[in-house]
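Chemist: Let's see this in three dimensions:
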Amino acid sequence: MERMISGMLDNYERGNLGRRQLVQGLAALMLAAAPARAESTFKGVGLNHIALRVTGIRRSREFHQKHLGFPLISESETSCFLRAGEEFLALSRNERPGLDHYCIAIENFKPDAVMAELNRQGLRPRRTSGTDRIYFHDVDGLEVQLSAVDHRA
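Modeler: The predicted model follows:
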């Protein structure tokens, strides 16, 4: 490519190429050399929810309500859902606290097609029986869920 650029500049300096032709030639060369932008597998349009494993539902709910102002959507002995703007925070009781998964809303969510594409990409997804919940792991082993834009707690 360096040789091509040098050739264009030489032709410009000799008067064989006009300024406009030089600029157009350099621009075309740069566009041709740029790597093609890879299309993403899906179009993520936002975070739908985050699910956390917590040692105590009530204690965690109270913390998030007191310090973050998240209103309660629903609660049981083993789980709790809190509103976080348009999204939600899911808490589930577990002796090993941490991130359970994060959920990304995608455009045109069609569960069967999503499963097929994730499998085609080698991501080994799993679908919760009888639901549209689809999970797979990211490159660090964190669990990702994909959902429709309108998926709610």
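Chemist: When you work out contacts or count neighbours from here on, use the C-alpha atoms and nothing else.
Modeler: Fine.
Chemist: Contacts made by the longest helix seen in the chain with the rest, please.
Modeler: Using DSSP state H, we find that the single longest helix of the chain is helix 19-33. The contact list for helix 19-33, computed with Cα atoms under 8 Å, 6 or more residues apart in numbering, reads 5, 8, 9, 12.
Chemist: how near is the third one to residue 100?
Modeler: So the one you mean is residue 9. Counting by Cα to Cα, to the nearest Å, the gap from residue 9 to residue 100 is 58 Å.
Chemist: same thing with the second one?
Modeler: Relative to residue 100, residue 8 is positioned 57 Å away (Cα to Cα).
Chemist: How about the first one?
Modeler: Remark: distance between residue 5 and residue 100 (Cα to Cα) = 53 Å.
Chemist: neighbour count winner among those two?
Modeler: Between residue 5 and residue 100, residue 100 has the larger neighbour count (other Cα atoms under 10 Å), namely 18 against 15.
Chemist: list the contacts for that one?
Modeler: Here residue 100 is in contact with 50, 51, 52, 53, 143 (Cα under 8 Å, 6+ apart).
Chemist: Would you format the residues you listed as JSON lines with neighbour count and secondary structure included?
Modeler: Below are the contacts of residue 100 laid out as JSON lines (neighbours: other Cα atoms under 10 Å; DSSP: H, G, I helix; E, B strand; the rest coil):
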{"residue": "50", "neighbour count": "19", "secondary structure": "strand"}
{"residue": "51", "neighbour count": "19", "secondary structure": "strand"}
{"residue": "52", "neighbour count": "21", "secondary structure": "strand"}
{"residue": "53", "neighbour count": "20", "secondary structure": "strand"}
{"residue": "143", "neighbour count": "15", "secondary structure": "strand"}
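Chemist: At which residues are the strands of this protein located?
Modeler: 44-54, 72-75, 79-84, 87-93, 98-106, 126-127, 134-137, 143-147 (DSSP state E).
Chemist: how about this one, so we can line them up?
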Amino acid sequence: MANPLHQGLRHLALRVTDLPKSRRFYEQLLGMNVVWEPDPDNVYFSSGSDNLALHQIAPHELPSYRPPGSQLLDHVGVILETPQAVDRMYRTVSPAIEELGGRIVKPPKQHRDGSYSFYFSDPDGNVIQALYEPTISKLEWK
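Modeler: Below is the predicted model:
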């Protein structure tokens, strides 16, 4: 069902502690493409129907940067077409995740609502869910 107020939640901005490391992670692991790099402290990616911004925490803020003991944002997700695509992505990215500064948080699992996913984190501990969801995985994206 279309929302008359907006076209969906398709932009996410994350503050990062090491922009080059985070950039490699999102480019190499998730295949995100740079669409704009206005300066050395900011980079914007897209996979076609979304926008991810990474913003370097300023050097003078880094010493006092103390994220909470646990992440307030539970997780973000990337949508996959099928449960088999989730398994394929898990097999493909698992060997590279730690090398790029992330980690596997939870292996693939079938959920009660019919969805299927696994969770991994980026270099700053932001959790990403690779998700097949029966309703939205079937949608056509502009």
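Chemist: And the TM-score between these chains?
Modeler: Comparison of the two superposed chains (TM-score structural alignment, normalised by the length of structure 2) gives a TM-score of 0.36, and 60 aligned residues with a Cα RMSD of 2.7 Å.
Chemist: Tell me which other helices or strands the top helix by length along structure 2 touches.
Modeler: Under DSSP H, the helix in structure 2 containing the largest number of residues is helix 83-97. On a contact count with 3 or more Cα pairs under 8 Å, 6 or more residues apart in numbering; DSSP states H and E, helix 83-97 of structure 2 meets strand 103-110, strand 116-121, strand 127-132.
Chemist: would residue 22 of structure 2 count as being in a helix?
Modeler: Yes. Looking at residue 22 of structure 2 with DSSP: H, G, I helix; E, B strand; the rest coil, it is inside a helix.
Chemist: That one touches residue 16, doesn't it?
Modeler: Yes. In this structure, residue 22 of structure 2 is within contact of residue 16 by Cα atoms under 8 Å, at 7.1 Å.
Chemist: Could you report the neighbour count for residue 88 of structure 2?
Modeler: Residue 88 of structure 2 has 11 neighbouring residues, counting by other Cα under 10 Å.
Chemist: Can you tell me how far it is from residue 33 of structure 2?
Modeler: Relative to residue 33 of structure 2, residue 88 of structure 2 is positioned 21 Å away (Cα to Cα).
Chemist: Assign the nearest residue to residue 37 of structure 2 once chain neighbours are set aside to helix, strand or coil.
Modeler: In space, and not counting its chain neighbours, residue 37 of structure 2 is closest to residue 43: 4.5 Å by Cα to Cα, 6 or more residues apart in numbering. In three-state terms, and counting by three-state DSSP, residue 43 of structure 2 is strand.
Chemist: From residue 128 of structure 2, how far out is residue 43 of structure 2?
Modeler: In terms of Cα to Cα, residue 43 of structure 2 sits 19 Å off from residue 128 of structure 2.
Chemist: among the contacts of helix 19-33 of structure 1, who's most crowded?
Modeler: With neighbours taken as other Cα under 10 Å, the top of those is residue 8, carrying 19 neighbours.
Chemist: Report the spatially closest residue to that residue, excluding sequence-adjacent ones.
Modeler: residue 22 (6.6 Å).
Chemist: swap in residue 81 of structure 1?
Modeler: Nearest non-adjacent residue to residue 81 of structure 1 (Cα to Cα, 6+ apart): residue 90, at 4.6 Å.
Chemist: For the one you found, give me its contacts.
Modeler: Contacts of residue 90 of structure 1 (Cα under 8 Å, 6+ apart): 49, 50, 51, 52, 79, 80, 81, 82.
Chemist: Count the neighbours of residue 56 of structure 2 for me.
Modeler: Residue 56 of structure 2 has 19 nearby residues by other Cα under 10 Å.
Chemist: In this structure it contacts residue 13, no?
Modeler: No. Residue 56 of structure 2 is beyond contact range of residue 13, at 10.7 Å (criterion: Cα under 8 Å).
Chemist: what's the neighbour count on residue 105 of structure 1?
Modeler: For residue 105 of structure 1, using other Cα under 10 Å, the count is 21.
Chemist: And the contacts of residue 90 of structure 1, which is closest to residue 105 of structure 1?
Modeler: residue 49 (8.8 Å; Cα to Cα).
Chemist: before we move on, back to that, any chance of JSON lines for the contacts of residue 100 of structure 1, columns distance to residue 27 of structure 1?
Modeler: Shown next, in JSON lines, are the contacts of residue 100 of structure 1 (distance: Cα to Cα, whole Å):
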{"residue": "50", "distance to residue 27 of structure 1": "44"}
{"residue": "51", "distance to residue 27 of structure 1": "47"}
{"residue": "52", "distance to residue 27 of structure 1": "49"}
{"residue": "53", "distance to residue 27 of structure 1": "52"}
{"residue": "143", "distance to residue 27 of structure 1": "43"}
